[in-house]
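Asker: Could you look at this predicted model? Sequence included:
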Amino acid sequence: MALYGFFQTVKGDCSGLSIVDATPLAVCDNLRIKRHRVFQGLAERGKSSTGWFFGFKLHAIINHRGELLSIFLTSGNGDDRKPVPHLAKALFGQLYADKGYISKTLLQQLKEKGIAFITRVRRNMKPLEHTEFDNAILRKRSLVETVFDQLKNMCQIEHTRHRSPQNFIINLLGGIVAYCLTPSKPKLALYCSNIVTL
């Protein structure tokens, strides 16, 4: 609780331009799932863009400066869209997401909060008219992947040697706080006519 409370003091501020995504946190190798006992009843098997994993999902919203605004942890088989209303409680402006977040219900929930939810469309959907700025931000959604990469490789929030769920949570929050305190973060430099990733 102390680490989570500290995160609330060092997290970023909403700038009106936010990006939401989720990343898998594997807690054991796939070959050892049947023998795994530490997270029995807590972790679940899920599938990400890189394949199957056993563990949890870390859902996060960042601003254009690469700062974490809110986080949420679910089991590996959770629906990415469910935590978004909770994550977006203190947001305003635009929230950008990938196609996996498309949902009329979610769009309406965020609209009621005054948040414009912007995603690309699937092939079988009618095309949506986005502004040139929105299209540019959607092309730069890789910023959130860079943040996740730093969380996993520099702050080491993911490994498969946990000996208790408490150890997992402390390691996760410790890594997240360490990232928040990092002076140099990946960010988007916003100009009048173009957007650059720094």
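Answerer: Yep, that arrived. Computed from a predicted structure; not experimentally measured.
Asker: contacts and neighbour counts: CA atoms only from here.
Answerer: Fine.
Asker: Skip the chain neighbours and tell me the closest residue to the residue nearest the centre of the chain.
Answerer: When Cα atoms, centre = their mean is applied to the chain, the residue found nearest the centroid is Ala60 (2.8 Å). Using Cα to Cα, 6 or more residues apart in numbering and skipping the chain neighbours, the partner closest in space to Ala60 is Ile71 (4.4 Å).
Asker: Which positions within the strand or helix carrying that neighbour qualify as buried?
Answerer: Counting by DSSP states H and E, the element that carries Ile71 is strand 68-75. Buried positions in strand 68-75, judged by neighbour count with 16 or more other Cα atoms under 10 Å: Leu68, Leu69, Ser70, Ile71, Leu73, Thr74, Ser75.
Asker: Closest to His36 out of those?
Answerer: His36 lies nearest to Ser75 out of the buried residues of strand 68-75, by Cα to Cα, at 15.3 Å.
Asker: Quick check: the gap between that closest one and Gly41.
Answerer: 10 Å (Cα to Cα, to the nearest Å).
Asker: Need the single longest helix in this protein, by residues.
Answerer: helix 165-180 (DSSP state H).
Asker: okay, now the one to match up with it:
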Amino acid sequence: MLSLTRLFCDVDDFCKTFLPHWEKTQIENGEKKRRKKRCISPSEIITLIVYYHQSGYDTFKWFYLRYLPKNLSKAFPKVPSYNRFIELLPDIIGPLTAFMQTRCGRSEGIAFVDSTPLCVCKNIRIPRHKTFKDVAQRGKSSTGWFYGFKLHIIVDDRGEILSFSITKGNVDDRKPVPKLAKNLIGKLFGDRGYISKKLTELLATDDVELITTLKKNMKPRVIAAFDALLLRKRSIIETINDQLKNIFQLEHSRHRSLTNYMINIVACLVAYSYQEKKPALNLRREDLLPLL
């Protein structure tokens, strides 16, 4: 399990540098605000919300009310009530997202792109769903129709997340790719949902080669043997999506606000970034380096 001390030190060091500059950019309405010192710092809030995703608990409320008092009371002796903690969460969405950006890996020539649906409720309950009304949208994935959002991620062959984006469920998978691939180099592998001549040419201007599988009605093409092998290894990103959903509680239907929903997604990605053994292709062996 993730080391609580290591996580807090990383978060606290980041917040000490980031928060003073970030607070200066916040727009105020000119009214005087009472800045009463809180019993829990932003670093502690981020640490707890990320640590929850590594705890194995299905709900944060049970983690906060049952696990925290029994196991983390010495590390967090002055935590507020559960309701007050939830009220404080929106304040850390900016620092948390920025911290995740620092946890993203650096491109080294091989990357895989994919999206995964994030359902906010079952299809039969869409007419009664109110929390994300007019925000979530219906979309279609390889498993069928869903209602909610999409998480788009790019990962490397070591299982490190290179970039991520959250969109509505009806957004085309190809739309966020140019922004996601902004800092990439080398080759980007995707499934047939990313087939696009315009996108391929756009990425080529940034020296990124988009390689995708073909649809059944498309003519076969000649590609390098190593590229064909990597296309067959795209399942690494599907494995990562599976871990995010089944180990780190990425997807559930208990959210009550959009802000806290986004915090849950980003905190889940941060928790995954600390996982010691990530899905990997073991391509960095000496015998394979010439192919890279």
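Answerer: Structure received. If you're wondering where the values come from, they're calculated on a predicted model, not measured in any experiment.
Asker: related to what we said a few turns ago, which bit of the second structure covers the longest helix of the first structure?
Answerer: Helix 165-180 of the first structure lines up with residues 258-273 of the second structure when matched by TM-score structural alignment.
Asker: what sits up against the matching stretch?
Answerer: Surrounding stretch 258-273 of the second structure, the residues in contact under the criterion Cα atoms under 8 Å, 6 or more residues apart in numbering are 46, 49-51, 53-54, 89-90, 93, 96-97, 100, 103-104, 131-132, 160-161, 244, 248-250, 255.
Asker: For Leu107 of the first structure, give its distance to Ile71 of the first structure.
Answerer: According to Cα to Cα, Leu107 of the first structure stands 20 Å off from Ile71 of the first structure.
Asker: just the strands in the first structure please.
Answerer: Per DSSP state E, the first structure carries strands over the ranges 17-26, 44-48, 51-63, 68-75, 93-96, 115-118, 188-190, 195-197.
Asker: will you turn those strands into CSV that also has distance to Ile170 of the first structure?
Answerer: Formatted as CSV, those follow (distance: least, Cα to Cα, whole Å):
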stretch, distance to Ile170 of the first structure
strand 17-26, 14
strand 44-48, 20
strand 51-63, 14
strand 68-75, 13
strand 93-96, 29
strand 115-118, 32
strand 188-190, 30
strand 195-197, 31
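Asker: Figure out which of those is closest to Met125 of the first structure.
Answerer: Per Cα to Cα, nearest to Met125 of the first structure of the strands of the first structure: strand 115-118, 14.5 Å.
Asker: for that closest one, the distance to its chain's centre please.
Answerer: Centroid separation for strand 115-118 of the first structure versus its chain: 16 Å, with Cα atoms, centre = their mean, to the nearest Å.
Asker: And the contacts of that strand?
Answerer: By Cα under 8 Å, 6+ apart, the surrounding residues in contact with strand 115-118 of the first structure are Leu91, Phe92, Gly93, Gln94, Leu95, Tyr96, Ala97, Leu107, Leu110, Lys111, Asp134.
Asker: now do 7 Å
Answerer: The contact list for strand 115-118 of the first structure (Cα atoms under 7 Å, 6 or more residues apart in numbering) reads Phe92, Gly93, Gln94, Leu95, Tyr96, Ala97, Leu107, Leu110.
Asker: Quick one: map the last one onto the second structure.
Answerer: Same thing as Leu110 of the first structure. Correspondence of Leu110 of the first structure to the second structure, assessed by TM-score structural alignment: Leu203.
Asker: what separates Ile62 of the first structure from Leu188 of the first structure, distance-wise?
Answerer: 11 Å.
Asker: I meant Phe168 of the first structure, not that one.
Answerer: 31 Å.
Asker: How about Ile102 of the first structure?
Answerer: Applying Cα to Cα to Ile102 of the first structure and Leu188 of the first structure gives a distance of 24 Å.
Asker: just His86 of the first structure next, same as before
Answerer: 25 Å.
Asker: and those two? which has more neighbours close in?
Answerer: Leu188 (18 against 11; other Cα atoms under 10 Å).
Asker: Once you drop chain neighbours, what's closest to that one?
Answerer: Using Cα to Cα, 6+ apart, the closest residue to Leu188 of the first structure is Thr197 (4.6 Å).
Asker: List the buried residues for stretch 144-156 of the first structure?
Answerer: For stretch 144-156 of the first structure, burial by neighbour count (16+ other Cα under 10 Å) applies to Val144, Val147, Phe148, Gln150, Leu151, Lys152, Cys155, Gln156.
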